[in-house]
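Q: Pasting the sequence and the predicted coordinates here, then a few questions.
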Amino acid sequence: MTFLARILEEKRTEIATLKQTYQPTAVQRNPISLYKRFQQQKQLQVIAEIKRASPSKGMINPDVVPADQANIYESAGAGAISVLTDTPFFKGTMDDLAAVREAVELPIVNKDFILDEIQIDRAADYGADVILLIVAALEKDRLHALYHYAKSKEMDVLVEVHNEEELEQAQELGANIIGINNRNLKTFEVDLGVTERLIEKIDTSATLVISESGITVPSDASRVAKAGAKGILVGETLMRATDVGAVLETLRVPVGAEQS
């Protein structure tokens, strides 16, 4: 069984329990638009991630205090914050997301394996502005249903792809934010060339492209920025850094035509 299959099996069990125990609120809020904040920037924008652990790397920073880390990220110039809320594999919680929402004014991405509308309800209730939908994890009809459900709540949707077939599905959906994951979720191998190859098939004047995974040093950031990405999602590198501000600043390189 692949990493992804194991995670999704666990997630379906979690959703069954959630449907019996969670009552969505009727509170309406105005989400902050990641798309609007990132698309016109001249510097590569960093979605800084709060990530205690991962299936591939084990424990990364188990003692992190999410609100404190979020404040550091905001002060250091992060454009948005991603909060991993999966507990069995990434050791995150929805309370982490709520704490970050209280701490910062940046767009917040609920990073999880979303398979059901109730997870979107919960994300909105806890203060997320953006949800992640992973094409590899969803049947086509579920992808469309969940995308439009989140949009009905005025949330942004980061649609994650790893190959051409998944990209075609994202484009058919009309996604205006596409995350290109350089990590193969079946093997967890990383290749920045995935961003370079797929972005050639995207109209980046209208679609915000976020390059995800494997970006650890300025040359990595420059590589995906030159290809046309306007944002990067960085987790482990920042979670392990002793000087988060210094590391984050080196990754905020010029984008596209601004590259020297």
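A: Right, received. Where do you want to start?
Q: When you work out contacts or count neighbours from here on, use the C-alpha atoms and nothing else.
A: Noted.
Q: for the protein, what spans make up the strands?
A: Applying DSSP state E to the chain gives strands spanning 45-50, 53-54, 58-59, 80-84, 108-111, 130-134, 156-161, 177-181, 208-212, 231-234.
Q: Against that first model, consider the following:
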Amino acid sequence: MHILQKIVEAKKLRINELKKIKSIEEIKKTAHTVKTSCQFYKAIKRLPQEGIKLIAEIKKASPIKGLLKEYDVLKMADLYVSSGADAISVITEEDFFLGSPSFLVKIKEKYPNVPVLRKDFIFDEYQIYESKLLGADAILLIGNILNKQQCKFLYELTKSLQMDVLFEIHDEQDLEKALFAGVDIIGINNRNLKTMQIALDTTFRLKELIPEDKITVSESGISERTHVEKLLKKGIDAILVGTSIILSNNPSQKIKELKLT
């Protein structure tokens, strides 16, 4: 079984357990009462003369590298905010990335005005309502694990709850799903899901096919100033970076380097 399928299967089991504790009807009612404090879209939309926007990620581990580093999530968020990150991405997937929904709740409580993206493997409407209750300003939808109809349904549901969507694509087929759903923010993941190799060329190739009115975000493998300079030249709005900041000896300096400041 492919790693992506394993993650999705584990997530299905967790959702089934959550549904036993709180039904979809209960979570729906509560979610509609929660107000969203700020907009992710506005924070990462780059104006013509502006530098690249940075979404800094709270990431404990990955299926490929295992545990990256032990650190205090709130202290890392403090560092992200003080160093000029435009938004924070929080991985909440528990089994393979050692994330937790509680990380997002804590960060949002401390920084209500900083846009926070919930990064997880989302395919069930229950997770959309759950994300709203956690305080997420935006969620990740991964084109590769959804069909066209699911993409459209989940996207429209998320927007109806006043949250934004970062729609992640890996190839032309995923882009087709994104355009079918009518998404406004497209994230290009530079990691090949079959080989797990990373190539920035993926962003350059797919960016050419994306309509000009979409916000484009480059994800995975961005670790140097030269990477960012190339992406900026190609018209990328924002970058999503976790590993290279977390593993840096000076995360604050790494953020400034990637922001080209």
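A: Perfect, I can see it now. Small disclaimer: the values here were computed from a predicted structure and weren't measured.
Q: what's the TM-score for these two chains?
A: Put the two chains on top of each other and the TM-score (TM-score structural alignment, normalised by the length of structure 1) is 0.93; 252 aligned residues with a Cα RMSD of 1.4 Å.
Q: coming back round to it: any chance of the strands of structure 1 in JSON lines, plus mean neighbour count and distance to L198 of structure 1?
A: Output for those, formatted as JSON lines (neighbours: other Cα atoms under 10 Å; distance: least, Cα to Cα, whole Å):
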{"stretch": "strand 45-50", "mean neighbour count": "28", "distance to L198 of structure 1": "19"}
{"stretch": "strand 53-54", "mean neighbour count": "20", "distance to L198 of structure 1": "25"}
{"stretch": "strand 58-59", "mean neighbour count": "14", "distance to L198 of structure 1": "29"}
{"stretch": "strand 80-84", "mean neighbour count": "28", "distance to L198 of structure 1": "23"}
{"stretch": "strand 108-111", "mean neighbour count": "27", "distance to L198 of structure 1": "22"}
{"stretch": "strand 130-134", "mean neighbour count": "25", "distance to L198 of structure 1": "16"}
{"stretch": "strand 156-161", "mean neighbour count": "26", "distance to L198 of structure 1": "9"}
{"stretch": "strand 177-181", "mean neighbour count": "25", "distance to L198 of structure 1": "8"}
{"stretch": "strand 208-212", "mean neighbour count": "27", "distance to L198 of structure 1": "10"}
{"stretch": "strand 231-234", "mean neighbour count": "25", "distance to L198 of structure 1": "15"}
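Q: okay if I get those strands as TSV plus distance to T25 of structure 1?
A: Compiled in TSV, the strands of structure 1 are given as follows (distance: least, Cα to Cα, whole Å):
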stretch	distance to T25 of structure 1
strand 45-50	25
strand 53-54	30
strand 58-59	33
strand 80-84	21
strand 108-111	17
strand 130-134	17
strand 156-161	19
strand 177-181	27
strand 208-212	30
strand 231-234	30
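Q: So for F90 of structure 1, which of these sits nearest?
A: Set against F90 of structure 1 and scored by Cα to Cα, the strands of structure 1 come closest in strand 53-54, at 4.6 Å.
Q: how big's the offset between the closest one and structure 2?
A: Following superposition, strand 53-54 of structure 1 is found to deviate from structure 2 by 0.2 Å on average (mean Cα distance after the TM-score superposition for structure 1).
Q: Where does that strand end up in structure 2?
A: Here strand 53-54 of structure 1 aligns to structure 2 at residues 61-62, judged by TM-score structural alignment.
Q: Run through who's touching the matching stretch.
A: Here stretch 61-62 of structure 2 makes contact (Cα atoms under 8 Å, 6 or more residues apart in numbering) with L67, L68, K69, F96, F97, L98, G99.
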